[in-house]
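Colleague: Model the structure of this input:
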Amino acid sequence: MAQRRRVRRALVAVLTLVLAATMATAAGQFARADDPVKILLLLDVSGSMNEKISSGGTKLAAARTALKQVADALPDGTQVGLRVYGSEIEEPKEENPKACQDTKSVMPVGRLDRARMHRAIDSFDAVGETPISYALEQSIKDLGGQGKRVVVLVSDGEENCVPDPCPVAEKLAAAGVDLQFNAIGLDVNSKARQQLRCIVDVTDGSYYDAEDTEELTDSLQKLTKRALRPFTTSGAPIKGSLDRGEAPVAAPGQYVDSYDATAKPRYYRIERTPGSTVSAALSTVVSPFRGGFNQETWSLRLLTDDGETCTTGTSGGTASFGTSVHTASVTTAYWGFDPADRCVGEPVLLEVVRTSYQGNKATAKVELVVREDPPITNLAELPKNLTAWKGASTVPSRKSAPVVGGTAFSNAAELKPGSYRDTIAAGETLFYRIAAEPGQTIRATVDFPQPGTESAQGSVAVTPKVRLLSPIRNTIHEDSSGMVGEIEQPTRLTTGTPQLRIRNREIDIKDGETGAIGAATFGGVHYLAVALSPNLDSESGRIMPIQLNIAVDGAPAGLPVYASPSPTPEPSTAAPTDPATSPGGPGSEPTPGPTNSAGPVDPGRLEGALLGTLGLLGVLLVAGVITVLVLRRRKRPS
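Modeller: All right, here's what the predicted structure looks like:
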């Protein structure tokens, strides 16, 4: 009986966290208030759900109990529905072909009514086939075509009406930008697990195993505090052109686009004030290809209208056990301010190329940020560039305050000097904002785990990593270290910036030290990215408390004087303009976009109000991150 309760509790935990996290994924995006997250629970009630699980009781009984407890845990106002398949037709599909269309909505998607949901959960039996593909198609109809739509599939077996449900999932995903599939395999075999993983991979969702008491208990230990959260893209929609002459105008702001795997260049036109500094950044995720190894490269180039290269940037990496976050950026900052130079004085084109390996053809969503800094009138009076930097020194610990890291750049939690505590799951990347101006230096020390806390049971096989990124999202400095075996003392990683100076861009970049100096050339919001990558698939989801110690040294000094209003710190999410009708001329100031900064929060809310404080959570297995950000520049003319 105790084992059966553990099975049910673990299944409840996984279901609840998947629901909580997927609901919150949309909270970090720029969604309309009248487009709430809609969740559909899709339950397998084929005949095999009457089988006993190893700890006693049937799979169906465990699922009923889990669903009822999930209903009790969801907050008021949740948009949720329930669909089942295999509940009506007992004859096999060979005798009754309609068995492959045996699915029904037992509770339409709508505002949560707990009593109604309990009745719906008790309203069906497990008798039929396993038409996963057809049920997925009907699920999308249940959810409608607007807003963030999430399907949570619970199945104990493989599709048996079509050879492979993955092509159907891919087709449905391609038609729904804000669609996410998640799945839980309940005591499944390898073929069923492969099918379910494929379904969730097409939308960067998550798969969880609930095979037996031991693994369910392990899942409960890993995920009771926090589900994995996905990197989310946000901004105004834009579509890069394959033709340079038809490139859409991307004013300073933030955009979202999607890329196929054809490796064809896409172009965006950036108008500018002569002598201004233009920067562009791309953020995306690389996902495993059907549960396996994947490798991708994203290349950025700023060029003139006739194709002369101004500057390039590349982000390349792999994904093995889950998705990994990648950024790439390019900037004309290293060209100086001579308007006679075409890369300084004329509009430029942003070229983006995605190269995907291992046969991966899945569409990838990207977030693009365009920034323009007006010409600086007092450049000669500003401090000259640094010539050396030996890295950031450790930040001492203080009394810590709770904080919840963001899931992306757009909802990064704000950190001021001091100490903070958070929790991270293996496979997760958390984002934080730290403001600093020229004359100041940022230092950040992160302890894995937080000193004085229990990190996890047993040995670990994870790799923590910290990165400090500039306002244009290029990496200034990073630090990482593998953790294998029993944890005897925390792993302490420190990252930071050289002293920020506008003229640091004048340094001749030769290596990592000079590269860090050259990247520390912008004032404003910097980003601390903290990742915990699993080195084994079984490590995904391992919870670890962390402590972040933050210092911002010095006072603002050597501030630039701009020829026109200074850059807007927050990117705009206004829609892009047509090249022929662009109202914004060179030097026009971007409209600030919405912000979502999160400061320290009460940890009680994190555990007590399931979705209220998991408002930014989602489900994602992330790992195997090897990110390379290369910033090349042409030799500066004498």
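Colleague: use CA for all of it now, contacts and neighbours both
Modeller: Will do.
Colleague: need the contact list for Val552.
Modeller: By CA atoms under 8 Å, 6 or more residues apart in numbering, Val552 lies in contact with 416-417, 436, 440-443.
Colleague: That should have said Ala392, apologies.
Modeller: Applying CA under 8 Å, 6+ apart, we find Ala392 in contact with 443, 494-498.
Colleague: mind redoing it with 6 Å?
Modeller: 443, 495-496 (CA atoms under 6 Å, 6 or more residues apart in numbering).
Colleague: Look up how far Ala135 lies from the residue lying closest to Gly81 once chain neighbours are set aside.
Modeller: Among residues not flanking Gly81 along the chain, Val109 sits closest, at 3.8 Å (CA to CA, 6 or more residues apart in numbering). As for Val109, its distance to Ala135 is 15 Å (criterion: CA to CA, to the nearest Å).
Colleague: returning to what we had before: which one of the contacts of Ala392 has the most neighbours?
Modeller: When neighbours are counted by other CA atoms under 10 Å, Gly496 leads these with 28 neighbours.
Colleague: Touching, that one and Val446? I think so.
Modeller: No: using CA atoms under 6 Å as the test, Gly496 is too far from Val446 to be in contact (11.3 Å).
Colleague: Only the buried subset of the contacts of Val552, as a PyMOL command please.
Modeller: Buried subset of these, written as a PyMOL selection, criterion 16 or more other CA atoms under 10 Å:
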select buried, resi 417+436+440+441+442+443
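Colleague: quick check, nearest of the contacts of Val552 to Leu469?
Modeller: Ile442 (10.7 Å; CA to CA).
Colleague: The nearest residue to the closest one once chain neighbours are set aside and Leu500, how far apart?
Modeller: Excluding its sequence neighbours, the residue lying closest to Ile442 (CA to CA, 6+ apart) is Val552, at 4.7 Å. Val552 is 11 Å from Leu500, where distance means CA to CA.
Colleague: contacting residues around Asp72?
Modeller: Per CA under 6 Å, 6+ apart, neighbours of Asp72: none.
Colleague: Before we compare anything, build this one as well:
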Amino acid sequence: MRGRRGTARAGRGGRAGVVTLASVMLLGPAGALPGQVAVADEAAEGAGAYAFAEDARRIDGAASTAESVPLEPGRTYRSTLPASGTVYYRLELDGTTSAYASATVVPPAGRTASVIDGVKVSVQDGEGRSCDVDTASFGTAGSRHPVAAWAMREISPRRSLCQEAGTYYLSVERVDPDGAGSSPGPWETELTVVSEPPAEKAGATSAPKEWNSASPQPFPGKPERRSGGAGFARATPVGQGVWRDDIRPGQTLFYKVPVDWGRQLYATAELGGSGTGGSGYTAAALDLDLYNPVRGHVVDVGVGYDGGQKAQSLVPLPQVAYVNRYAAVRQVGAMRFAGSYYLVAHLSAAVADDFGDGPVPLTLRVRLSGAAQDGPGYAGESVPPDVFTVTEEEDREAAAEDEDTGDDAAFRALAVGGIGTGTALLAGLGVWTLVARRRAVP
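Modeller: Next comes the predicted model:
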């Protein structure tokens, strides 16, 4: 796991520290032999490129706000980020809807990286005051791969800044504290902006202080083959169940899980035996990240690897609820809306040093608990439409069918027993089996 995020928020408390593994060793390129680095580089280069959205519009970031080009909610853009300096984009926002901007950076694969090298994004008002800031880094894996950071202009009764209609700016820059630079050239970036209308009725303005925070047993069953996508726009849909793929050193796989209002998401990542007979240990071999429907980072977990079976689970998160946005802890606030949540798995290029560049078995165990609830009732339409809802009829039908199967009773008993005394949030489990549309990856 990475311990890789830093956040500053106007009018809010500081972000809670990211969960870390006590056994994670910060392995940098200085400790690797030249031959080992070359093996990792070659493996990562062959792992496949990031799949940008097909309809992404090419734009250039500006060196100053005066020359910035506008970003429209609901559209996807493709741009570049220079090795140094900040680039700006313009946002024209009204005084009623919240806006969420995300930047996914795609550095060249197959090179080592600093633990804290990455990207920083912020939304600023016309006077240069910060509305929100977020950073994302490559973390202890030491291998460059696509990461996303997000920032927002949020309309909230608990905020004083950034509430008026007007011109705002999204700034994007590299994070390179030591000045060495993990790569001298520009990075490709994918930019998105999503708008969220206000709720029809004013409700509670405080986040829930308690939720079911016990970890259930990972979802049981035989894995079903489901190839991961190569980008957010090409993420493979999965539901509750056990999903299997192979992942190569340096490769990043994307999956998306529909999570309705009131439901909790649990996920476990497993690495299987390499079968190559290699030896060694990579402390941060696999990084599993969870992103929300606007590509906002929620939480991540790391899996160490010694060539044998290893597994780790994401920390338990609260059920999806509108009032989560009022939480002081950012990972709770990120669970603020329903929609497609993204599970992004990256296998460090360093795994090739000890176990070769062949694929490693990857299993994702996804569990959803709690009954779906009504949303907040928006006074308007989000842009793009339905981004904060679970609308696929086949998803709901599959869940209803699986709840009627004989195996469901066993799942319920296992889930309730694994959560703790007096808790029955997992009593209504259904297996969401989605029909994955396998898309060709360029």
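Colleague: Would you mind telling me which of Val109 and Ala135 of the first structure has more residues around it?
Modeller: Ala135 (25 against 21).
Colleague: And that one, which helix or strand is it part of?
Modeller: helix 132-143 (DSSP states H and E).
Colleague: That helix aligns to what range in the second structure?
Modeller: With TM-score structural alignment applied, helix 132-143 of the first structure matches no range in the second structure.
Colleague: Tell me the span between the first and last residue of stretch 499-507 of the first structure.
Modeller: 13 Å.
Colleague: roughly how far is it from the heart of the chain?
Modeller: Mean C-alpha position of stretch 499-507 of the first structure versus that of the full chain (CA atoms, centre = their mean, to the nearest Å) differs by 31 Å.
Colleague: list the buried ones in stretch 263-280 of the second structure?
Modeller: Of all the residues in stretch 263-280 of the second structure, those buried under the rule 16+ other CA under 10 Å are 263-274.
Colleague: counterpart of the host helix or strand of Gly185 of the first structure in the second structure, which residues?
Modeller: In this assignment (DSSP H and E), Gly185 of the first structure forms part of strand 179-186. Under TM-score structural alignment, strand 179-186 of the first structure has no counterpart anywhere in the second structure.
Colleague: count of residues packed around the equivalent of Gly128 of the second structure over in the first structure?
Modeller: Correspondence of Gly128 of the second structure to the first structure, assessed by TM-score structural alignment: Gly307. When counting by other CA under 10 Å, one arrives at 11 neighbours for Gly307 of the first structure.
Colleague: Would you double-check that Gly307 of the first structure falls in a helix?
Modeller: No: assessed with DSSP: H, G, I helix; E, B strand; the rest coil, Gly307 of the first structure is coil; it does not lie in a helix.
Colleague: need the strands for the stretch 501-638 of the first structure, in chain order.
Modeller: 524-534, 543-553, 628-633 (DSSP state E, counting those that start in this stretch).
Colleague: The second one to strand 524-534, inter-axis angle?
Modeller: With axes from the mean of the first three to the mean of the last three CA atoms, to 10 degrees applied, the angle from strand 543-553 of the first structure to strand 524-534 works out at 150 degrees.
Colleague: Strand 543-553 of the first structure vs the second structure, average offset?
Modeller: Superposing on the second structure and averaging over aligned pairs (mean CA distance after the TM-score superposition for the first structure), strand 543-553 of the first structure comes out at 1.8 Å.
Colleague: Could I get the buried residue list for that strand?
Modeller: By neighbour count on 16+ other CA under 10 Å, the buried set for strand 543-553 of the first structure is 543-552.
Colleague: Out of those, which two sit at the greatest distance?
Modeller: Ile543 and Val552 (28.8 Å).
Colleague: nearest residue to the spatially most central residue of the second structure other than its sequence neighbours?
Modeller: In the second structure, the residue lying closest to the centroid (CA atoms, centre = their mean) is Tyr291, at 2.4 Å. Once flanking residues are discounted, Tyr291 of the second structure sits nearest to His297: 4.4 Å by CA to CA, 6+ apart.
Colleague: roughly how far apart are the equivalent of the one you found over in the first structure and Val630 of the first structure?
Modeller: Following TM-score structural alignment, the counterpart assigned to His297 of the second structure within the first structure is Thr475. Thr475 of the first structure sits 9 Å away from Val630 of the first structure, going by CA to CA.
Colleague: If you count surrounding residues, which of the two has more?
Modeller: Thr475 (28 against 18).
Colleague: coming back round to it: could the strands of the stretch 501-638 of the first structure go into CSV alongside distance to Leu382 of the first structure?
Modeller: Converted to CSV, the strands of the stretch 501-638 of the first structure look like this (distance: least, CA to CA, whole Å):
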stretch, distance to Leu382 of the first structure
strand 524-534, 17
strand 543-553, 19
strand 628-633, 22
